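fold the following.
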Amino acid sequence: MPSLSRRNLIRSTAALAATCALPMPAWARGASLTHAKNGFGEVSGEGIQLAIGDHHFTTGGRSGHAVAVNGTVPGPLLRLREGQNARIHVTNNLDVDSSIHWHGLLVPFEFDGVPGVSFPGIGPGERFTYEFPIRQTGTYWWHSHSGLQEQAGHYGPIIVESAEPDPRYDRDYVVLLSEFTPMHPHEIMRKLKVGEHYFQRQMQTATEGDMSGEMRRMWGKMRMNPRDISDVTGTTYTFLINGHGPQDDLQLAFNPGERVRLRVINGSAMTFFNVRLPGMPMTVIAADGQDVDPVEVDEFQIGVAETYDVIVTPPDGSHAIVAEAMDRSGMGVASLTSHEGHRATPPPLREIPTLSMVDMGMMDHSGMAGMEGAEAMSGGMDHAMRDKSLVPEDVKVGPGVDMIAPMPMDRMNFPGLGLDEVPHRVLRYTDLKAKRMNPHRSVDREMEIHLTGNMERYMWSFDGKKFTAVTDEPIRFGYDERVRVKLVNDTMMAHPIHLHGHFFELVNGADHMHQPLKHTVIVQPGGTATFDLTANEPGDWAFHCHLLYHMHAGMMQVVTVRPFPAGDGA
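Below is the predicted model:
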């Protein structure tokens, strides 16, 4: 029934797409982009017009093709208001299908914007109208869910304002992190399939570091390097803040004494960023758009698709906003300044982090190896990393799975690669506590999902099954069912896992009525992450790793929530 309902949905929603296009402006035919002052324009109101087109984009010394919306990369800021009814008309001026997904917004599933799951997509020259009520407040973003267009610039920020004014800040900025490369995204995917180390220029040599010969042999058996942290790096990417590269001198103004809210969005395709304003504390007030009890930190790691809102009170002067790539291959930079024209000096890149035995899932935080880890370190590592007995029977172990972490553990308290030994305060998931009380609900059932892959062949999956193999076997939840989901990362890369259409509660040590709400969670290498989900949004929803090329390579499934409540149709 779910697959039949999905086909019926696609047929019915196809009728909503108009066959005529809006007039095509000059910039939609490939004109060169000019930067808006803060990176993007702004649209609001009951009827919003968005147009997707081919463009040429330049930042620093890199120049190439881009997919822009309303003439900018990033596209415009959508400013919405709690309680309004949003009507967004999207015209596709590309020669290929496109789409927009409203990341983090609670919408009817037929307007979620995932081709083949919730609607058929927007064909070339077509216009599609999204219409949905705004049921929340906070910081979110939008992006294409078609092909690899997100990498090429098809994304932008969303602010949903509360019906009541917020007294916590005096000035408000979006800080949208992303990347630009002149290389076509399909060429990036091809190079990753040919050799997953193609973009690496920081690999550890045979004589570098302090590893023993036995440890080097272990890494060799896994066909991995302990610096294999990011698939695509600063050798190809220019890291952007609001569409501006480090050489573009983006400046955000403030007056001394003002409380400034920074809405940090990771809208990148593949990059985890470590965010800080050197020497300045930040107070985290929201995660993924949802309010949390204030937490003062000096730095935080933000995974692809996550958002954090922070408040800073900068002293007079110019202060660097630094978004350093997790693999330290580059950074995005902007200036928060009280003196127009003054540019803050960013810090140098820090030392490259390396993966550890904990990241292999072979050792706990105390440094003690379990039985499987001990077997692995004593010479059976190759067997232990591929032993089917370590995973449930429904996890398919074949050519797409080249490692199984012997002893994965809860890593909610891990701040992110390269940040566990810095001398200042770093945000951890265990620091987050929901500001509002969650309804008390006991768990109806529990399930476990394994994140699997073969790095050498660049194959990624859930439970050893690629998306193409599970389209008729969705993950099923009963409507209003409460399920505890444990994600087990059997790989040695961090994965930001996103569930469409819902917020879930992180099981992070907070009491069950204050577990923080999120729509995306980083599952650390060789680790686990657990969340409680109340499946109260009926329909078919995408569930995937938000590293774009991992999703494209197969790490995605469909979540089906049935039956529909009375009054709704399947």
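
okay, CA-based contacts and neighbour counts for the rest of this
Fine.

so which residues of the stretch 301-450 of the chain form strands?
With DSSP state E, counting those that start in this stretch as the definition, the stretch 301-450 of the chain shows strands at residue ranges 307-312, 318-325, 331-337, 409-410, 445-454.

which other helices and strands contact the last one?
Other elements packing on strand 445-454 under the criterion 3 or more Cα pairs under 8 Å, 6 or more residues apart in numbering; DSSP states H and E are strand 459-462, strand 481-489.

kindly report the same for the second one.
Contacts of strand 318-325 with other secondary structure elements, assessed using 3+ Cα pairs under 8 Å, 6+ apart, are made with strand 273-276, strand 331-337.

quick one: contacts of the last one?
To tie it back to what came earlier, the one meant is strand 331-337. 177, 238-241, 245-246, 249-254, 316-325, 343-344, 346, 349 (Cα atoms under 8 Å, 6 or more residues apart in numbering).

repeat that with 6 Å
Defining contact as Cα atoms under 6 Å, 6 or more residues apart in numbering, one finds that strand 331-337 is touched by 239-241, 246, 250-253, 317-325, 343-344.

the longest helix in this protein is where?
Secondary structure of the chain per DSSP state H: the longest helix is helix 2-14.

buried ones in that helix?
Neighbour-count burial for helix 2-14, counted by 16 or more other Cα atoms under 10 Å, picks out 2, 6-7, 9-10, 13.

now stretch 180-197
Buried, per 16+ other Cα under 10 Å, within stretch 180-197: 180-183, 185, 188-189, 192-193, 196-197.

returning to what we had before: with mean neighbour count and distance to Glu375 added, can I get the helices and strands packed on strand 445-454 in TSV?
What follows is these, written out as TSV (neighbours: other Cα atoms under 10 Å; distance: least, Cα to Cα, whole Å):
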stretch	mean neighbour count	distance to Glu375
strand 459-462	26	26
strand 481-489	21	20
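
as a markdown table, those with distance to Glu82 would be great.
Listed next are the helices and strands packed on strand 445-454 as a markdown table, based on distance: least, Cα to Cα, whole Å:
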| stretch | distance to Glu82 |
| --- | --- |
| strand 459-462 | 35 |
| strand 481-489 | 27 |
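
what about the strands in the stretch 101-250 of the chain?
101-103, 127-133, 138-143, 155-161, 171-180, 238-241.

ok, and which of those strands has the densest surroundings?
strand 238-241 (a mean of 28; mean count of other Cα atoms under 10 Å).

which other residues reach that one?
Under Cα under 6 Å, 6+ apart, the answer for strand 238-241 is 176-180, 245, 331-332.

the same query, at a cut-off of 7 Å, please.
175-181, 245, 330-334 (Cα atoms under 7 Å, 6 or more residues apart in numbering).

and it, how far out from the chain's middle?
From the chain centre to the centre of strand 238-241 is a distance of 16 Å (Cα atoms, centre = their mean, to the nearest Å).

one more to put side by side:
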Amino acid sequence: MHSMSRRQFLASTAAIGALGAVPSLLIPTRPARAAAITTIQVDTRVIEVKGRAATVFSLTQPNGTHGLVAEAGQRFRVRLENRLDEETLIHWHGLTPSWQQDGVPLLSQPPLAPGAAYDYDFPLDRPGTNWMHSHHGLQEQRLMAAPLIVRDPAEAGEDTQDIVVLFHDFTFRDPDEILTGLKGGGDSTAGHWATQHSPGLLQRMMETVMPMGGMDHGTGHGGMDHGTMGAGMAHLHDVDYDAFLANDRTLDDPEVFRVERGGRVRLRLINGATATNFWLDLGRLEGRLVAVDGMPVAPVTGRRFEFAIAQRLDILLDLPAGEGAWPVFAVREGERARTGFVLATSRGTVERTAGEAAEAVQPVGLALERKLIATQPLALREADRRHTVTITEAPGYVWLLNGAAHGDHTALDVRAGERVEITFNDQTTMAHPMHLHGHHFQVVAINGERIAGAVRDTVLVPTRGSVTIAFDADNPGKWALHCHHLYHMAGGMMTTLEYQS
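Model prediction:
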């Protein structure tokens, strides 16, 4: 994904055909403006990873544009064309369409057959950094994902360079073989225990991720044995990867974004990994985190930010006045392995950067989550309805919500107009990034402690911990609620939220 300044972006809208004239400030009750239909083609492409060719999926416009840039206040008018020889379906992650256009197979729509097309048309109510990805089988592991950026017309006059980066975890292996191995049917190459990576890492995991009271080392709470792993013991990873990618590239050949000396940059970062939480490391730069999952937060200044699966980070950088080159990294939690990209001025010297950090980073937890404060929070109101979703696991790589796998689940019921709270109680050996479709929610409690946290759509629930979210039931339909670790979802970790009349 190429970067451009706001001036360049506005000058190019007529050429790319995805946007119309810049509308006035968005008023939620104002009808969305018409926009030209944009075609997204689902196809394959070949990329090179560590000197080897790999065939992966693509989500591109006919002119080769990866993903989509649109503008709040217009309509999302997209034709999705399936050019594969297999079924697929795309979810518009972060957007809030009617439920029939949400892109979840057999819940909102049937899968899209080879050679067929679906037309989507709904208003874009709010700006934000979002993404699109397959919700069919394990296609997401083969990079069927792309950015979906909705720009804010109120920021049209700002001279800020947008840089969009989509991160992935990559494997040359067939995802179905990986899942079979995880279920005990073969070599899963799974089970990176925290204690195998660096001395004391498990203790740090207990300190940074676990709730007060420590960690259960027994076999209770549904603990299971992943390959050679001890039952019931907390761990970080259950899938090995060949590489980690930033816009399809490793640090052997990173993407270099040319920036202006002393310029302002907005990083729009998307964790599109299927099974990997990262630490986002700005290196020598310091940034201001201004939005998560496309929703604004009070700025948090720092150099490192926790970055769970499916989450997005918007970070503002004011670059130094002189020439230079600044690598930005995404480091896999609990490890040294990393990927990244480089910001460089026209005369900045880009040096080769190692694919591993100097030392392993800590597990991703909720330290950042506790600091986040929404600038557009929910109105103060008591909950009309409360649900508890208990997360457990069972032998055979089965992940359960309220004791049931998807297909055997009982839907969570809500009614339009209610304020709803859901408490996720994780009794398993891993943390889980929980995503609710069709809504944005506010994080209102961590391990039972009430907070006024961020508004977002995906939150990490720590092993042996709990997180409570609140949202207004304002989008009737049948909505998916699931763990965004792809293999956990494939192992049953999905339920539905359904509106009752």
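
got the contact list for Ser230 of the first structure?
Asp327.

quick check: the counterpart of it in the second structure vs Thr390 of the second structure, distance?
Matched by TM-score structural alignment, Ser230 of the first structure corresponds to His237 in the second structure. Relative to Thr390 of the second structure, His237 of the second structure is positioned 21 Å away (Cα to Cα, to the nearest Å).

and for Trp326 of the second structure?
For Trp326 of the second structure relative to Thr390 of the second structure (Cα to Cα), the value is 43 Å.

now Val165 of the second structure
On the measure of Cα to Cα, Val165 of the second structure and Thr390 of the second structure end up 34 Å apart.

again with Ala154 of the second structure
Distance from Ala154 of the second structure to Thr390 of the second structure, by Cα to Cα: 41 Å.

out of the two, which sits in the more crowded spot?
Thr390 (17 against 14; other Cα atoms under 10 Å).

what do we get in the first structure for Val292 of the second structure?
Match for Val292 of the second structure (TM-score structural alignment): Ala287.

count of neighbours near its match?
26.

re earlier: and the angle for the longest helix of the first structure with strand 127-133?
110 degrees (axes from the mean of the first three to the mean of the last three Cα atoms, to 10 degrees).

tell me which helix or strand comes right after helix 2-14 of the first structure.
Downstream of helix 2-14 of the first structure, the first helix or strand assigned by DSSP states H and E is strand 29-32.

with the second structure overlaid, how far apart is the very next helix or strand once past that next one on average?
Per DSSP H and E, the first helix or strand lying C-terminal to strand 29-32 of the first structure is strand 42-44. Between strand 42-44 of the first structure and the corresponding residues of the second structure, superposition yields a mean separation of 5.3 Å, by mean Cα distance after the TM-score superposition for the first structure.

residues contacting the very next helix or strand once past strand 42-44 of the first structure, please?
Later in the chain than strand 42-44 of the first structure, the nearest helix or strand by DSSP H and E is strand 47-59. The contact list for strand 47-59 of the first structure (Cα under 7 Å, 6+ apart) reads 28-33, 63-70, 86-94, 244-245.

what do you get if the cut-off is 8 Å, keeping everything else the same?
So strand 47-59 of the first structure is contacted by 27-33, 63-71, 73, 86-94, 154, 238, 244-245, 247-248 (Cα under 8 Å, 6+ apart).

gap between the aligned partner of Glu177 of the second structure in the first structure and Lys465 of the first structure?
With TM-score structural alignment as the criterion, Glu177 of the second structure lines up with Glu187 in the first structure. Distance, Glu187 of the first structure to Lys465 of the first structure, by Cα to Cα: 24 Å.

kindly report the same for Phe57 of the first structure.
37 Å.

how far does stretch 183-200 of the first structure sit from its chain's centre?
20 Å.

if you could redo that for stretch 380-391 of the second structure, that was the one I meant.
Worked out by Cα atoms, centre = their mean, stretch 380-391 of the second structure lies 24 Å from the chain centre.

residue range for it in the first structure?
Residue span in the first structure matched to stretch 380-391 of the second structure, by TM-score structural alignment: 440-451.

again, but for stretch 97-112 of the second structure
Stretch 97-112 of the second structure covers residues 107-122 of the first structure once aligned (TM-score structural alignment).

likewise stretch 420-439 of the second structure?
Counting by TM-score structural alignment, stretch 420-439 of the second structure corresponds to 483-502 in the first structure.

for Val290 of the second structure, give me its contacts.
296-300, 313-316 are the contacts of Val290 of the second structure under Cα under 8 Å, 6+ apart.

contact partners for Lys193 of the first structure?
457-458.

any idea how far it is from Ala553 of the first structure?
9 Å.

which residues are in contact with both of the two?
Tyr458.

which stretches of the stretch 201-350 of the second structure form helices?
Counting by DSSP state H, counting those that start in this stretch, one finds helices in the stretch 201-350 of the second structure at the ranges 201-208.

report the contact partners of Arg81 of the first structure.
134, 137, 160-163.

please convert those to a markdown table, extending it with distance to Leu106 of the first structure.
Converted to a markdown table, the contacts of Arg81 of the first structure look like this (distance: Cα to Cα, whole Å):
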| residue | distance to Leu106 of the first structure |
| --- | --- |
| Ile134 | 8 |
| Thr137 | 10 |
| Val160 | 12 |
| Glu161 | 15 |
| Ser162 | 15 |
| Ala163 | 17 |
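
what's the nearest residue to Phe329 of the second structure if we skip its chain neighbours?
Ranked by Cα to Cα, 6 or more residues apart in numbering and with sequence neighbours excluded, the top spatial neighbour of Phe329 of the second structure is Gly340, at 4.2 Å.

and that neighbour, how many residues sit next to it?
Neighbours of Gly340 of the second structure under the rule other Cα under 10 Å: 28.

just Met331 of the first structure next, same as before
Met331 of the first structure: 29 neighbours (other Cα under 10 Å).

again with Gly257 of the first structure
So Gly257 of the first structure, with other Cα under 10 Å, has 12 neighbours.

how about Glu86 of the second structure, what's its match in the first structure?
Aligned partner of Glu86 of the second structure by TM-score structural alignment: Val96.

which residues does its match contact?
123-124.

any idea how far it lies from Gly156 of the first structure?
20 Å.

next one: Val488 of the first structure
31 Å.
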